[in-house]
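[1] Build the 3D model from these lines:
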Amino acid sequence: MTRSAPSEARIGFFAGMGAYLIWGVLPFYLRLLQGVPAADVLAHRILWSVLVVVVLIFALKGWERVRAAVRQPRLLLLLLASAVCIAINWLVYTWAILAGHAIDTSLGYFINPLVSVLFGVVLLGERLSKPQWIAVALAALGVAVLTIERGALPLISLALALSFGTYGLIRKQAAVDAATGLFLETMMLAPVAALWIAATPQGFAGWPVPTMGILALGGIATAVPLLLFGVAARRLPLSTLGLMQYVAPTMVLLEAVLLFGEVLDPAQMTAFAFIWAGLAVYTLSLRRPVAQAEQPR
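    This is a model prediction of the structure:
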């Protein structure tokens, strides 16, 4: 029995929301790994993610789908590209959290929804109204203000926004289920991760037992939200998926300021103001057609 379009959209919404809520609390997990180099954390996340996804593939009896995907060269190239994008995203994010730049990561993920919207328009032919273009322009203005105030581009924020926006775009084009896609992505990254860990002084098991346990949990913390995101990416328009992403950066911003002791500087506050204004304009532009459709005729 085929699911209806509303049912598919509902599944996509809850999967996407689950992914963003998990990403919203990810800084708490990463801060438990203070003292572990970001590249080591990334390598362990990749290898433990492979184990988690292999278990899931067995549980779902999905090996036939994996074999079918491996026979599609174009799909493999897309997944290789998405794997590179998500690895860059993980590395930048992990380093930034461990180095005390959670506010910069939050800014990046506030920019990211409007980057996704722009990608949807330029590359996928999705259409925006004038208010929605204003929203994108406000976000760009926020980045420009921060760049001028600091005298340099906000590299952490832009790297996160562009890498994850590109990842979402590629996964939107990859005709593969979430578990199969993530399995192939992590398998492509696994050899590099294994070589990296083998070359470190600690090797595969040189960290204290509690640290190794936390590193192992990275497989779940990494795989589960990405699986949920993959489900959502196949069922929701890119613009809708992009808009949902403000949940995680809101949580991270509150954590950074209220719990981690980071301080919003004036340039960041100005940039946030423009980007929040853009998100507000965009949200209102999406609600208006719904409200009009509900009016009695």
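[2] contacts and neighbour counts: CA atoms only from here.
    OK.
[3] Which stretches in the stretch 101-250 of the chain count as helices?
    Under the criterion DSSP state H, counting those that start in this stretch, the stretch 101-250 of the chain contains helices at 102-124, 130-150, 155-173, 178-199, 209-233, 238-244, 247-258.
[4] Give me whichever of those is most buried.
    Of all those, helix 102-124 has the most neighbours on average by mean count of other CA atoms under 10 Å, namely a mean of 24.
[5] Does anything pack onto that one? Which helices or strands?
    If contacts are counted by 3 or more CA pairs under 8 Å, 6 or more residues apart in numbering; DSSP states H and E, helix 102-124 sits against helix 73-98, helix 130-150, helix 155-173, helix 238-244, helix 247-258, helix 266-294.
[6] Please give the structure of this sequence too, so both can be compared:
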Amino acid sequence: MKPLLQSWQLWALLSAAFAALTAIFAKVGVENVNSDFATFVRTVVILCVVGILLVATGQWQSPASVSGRTYLFLLFSGMATGASWLCYFRALQLGDAARVAPIDKLSVVLVAVFAVVFLGEKLSGPNWLGVAFIAAGAVLVAYKG
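    Alright, predicted model coming up:
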């Protein structure tokens, strides 16, 4: 049996839990500050925490050891993350966390579509049904009726 810390399922569940806490903490955090500034503060905190983690665990690597293609796609990913965070914090400032977060999680649906279209990944019928349920669930949770 695979060790628990090597399980992608564990890390995905932890990611979901921390993402939920992010929404709650961010909703309170953007109450009396510009959402873009709040995103900046969050980014600085992340940079410091990950930097400390890399050094403390001996995972730092020479920047020269990374290929140009890798840097390019990490740059694109960072730009997309930044845009996502800016939009997310603005949405939290304007709306209820319980409605903003489900719409944000439509990213799950978009990842499935983009993975099929751009990465050539395959999804089965039940997988697509799950994607449809996620989309429908996000819309229903976000609905203010």
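[7] Can you give me the TM-score here?
    After superposition, the two chains reach a TM-score of 0.78 (TM-score structural alignment, normalised by the length of structure 2), with 141 aligned residues with a CA RMSD of 3.0 Å.
[8] Go through the helices and strands packed on helix 102-124 of structure 1 and name the closest to Val66 of structure 1.
    The closest of those to Val66 of structure 1 is helix 73-98. By CA to CA, the value is 10.9 Å.
[9] In structure 2, what range does the closest one match?
    Aligned by TM-score structural alignment, helix 73-98 of structure 1 falls on residues 68-93 of structure 2.
[10] Please state the offset of the matching stretch from the chain centre?
    Distance of stretch 68-93 of structure 2 from its chain centroid, counting by CA atoms, centre = their mean, to the nearest Å, is 9 Å.
[11] swap in stretch 25-39 of structure 2?
    Relative to the centre of its chain, stretch 25-39 of structure 2 is centred 17 Å away, using CA atoms, centre = their mean.
[12] before we move on, back to that, which positions in the match of helix 73-98 of structure 1 come out as buried?
    Neighbour counts over stretch 68-93 of structure 2 (16 or more other CA atoms under 10 Å) mark 85-93 as buried.
[13] farthest pair in these?
    Most distant of the buried residues of stretch 68-93 of structure 2, by CA to CA, are Trp85 and Gln93, 12.1 Å apart.
[14] Same list, the helices of the stretch 101-250 of structure 1, but as TSV with distance to Ser49 of structure 1 please.
    Shown next, in TSV, are these (distance: least, CA to CA, whole Å):
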stretch	distance to Ser49 of structure 1
helix 102-124	22
helix 130-150	33
helix 155-173	17
helix 178-199	7
helix 209-233	4
helix 238-244	23
helix 247-258	21
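[15] And Val66 of structure 2, how far from Leu5 of structure 2?
    Distance from Val66 of structure 2 to Leu5 of structure 2, counting by CA to CA, to the nearest Å: 26 Å.
[16] now Ile134 of structure 2
    Between Ile134 of structure 2 and Leu5 of structure 2 the computed distance is 27 Å (CA to CA).
[17] Equivalent analysis for Ala142 of structure 2, please.
    The gap separating Ala142 of structure 2 from Leu5 of structure 2 is 33 Å, by CA to CA.
[18] do the same with Tyr143 of structure 2
    Going from Tyr143 of structure 2 to Leu5 of structure 2 by CA to CA gives 37 Å.
[19] and what of Pro102 of structure 2?
    According to CA to CA, Pro102 of structure 2 and Leu5 of structure 2 sit 28 Å apart.
[20] how many neighbours does the equivalent of Val25 of structure 1 over in structure 2 have?
    Aligning on TM-score structural alignment places Val25 of structure 1 opposite Leu21 in structure 2. Neighbours of Leu21 of structure 2 under the rule other CA atoms under 10 Å: 12.
[21] Just give me how far the strand or helix carrying Leu21 of structure 2 sits from the chain centre.
    Leu21 of structure 2 is part of helix 8-29, with elements assigned from DSSP states H and E. With CA atoms, centre = their mean as the basis, helix 8-29 of structure 2 stands 9 Å off its chain's centre.
[22] between that helix and helix 68-94, what angle do the directions make?
    For helix 8-29 of structure 2 against helix 68-94, the angle by axes from the mean of the first three to the mean of the last three CA atoms, to 10 degrees is 40 degrees.
[23] and the following helix or strand past helix 8-29 of structure 2, which stretch of structure 1?
    Under the assignment DSSP H and E, the closest C-terminal helix or strand after helix 8-29 of structure 2 is helix 35-56. Aligned using TM-score structural alignment, helix 35-56 of structure 2 spans residues 38-59 in structure 1.
[24] these two touch, right, Ser285 of structure 1 and Pro131?
    Yes: the pair Ser285 of structure 1 / Pro131 is scored as a contact, 6.2 Å apart, by CA atoms under 8 Å.
[25] Next, format the buried residues of stretch 68-93 of structure 2 as JSON lines and append distance to Val49 of structure 2.
    Listed next are those as JSON lines, based on distance: CA to CA, whole Å:
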{"residue": "Trp85", "distance to Val49 of structure 2": "17"}
{"residue": "Leu86", "distance to Val49 of structure 2": "20"}
{"residue": "Cys87", "distance to Val49 of structure 2": "23"}
{"residue": "Tyr88", "distance to Val49 of structure 2": "21"}
{"residue": "Phe89", "distance to Val49 of structure 2": "20"}
{"residue": "Arg90", "distance to Val49 of structure 2": "24"}
{"residue": "Ala91", "distance to Val49 of structure 2": "25"}
{"residue": "Leu92", "distance to Val49 of structure 2": "24"}
{"residue": "Gln93", "distance to Val49 of structure 2": "25"}
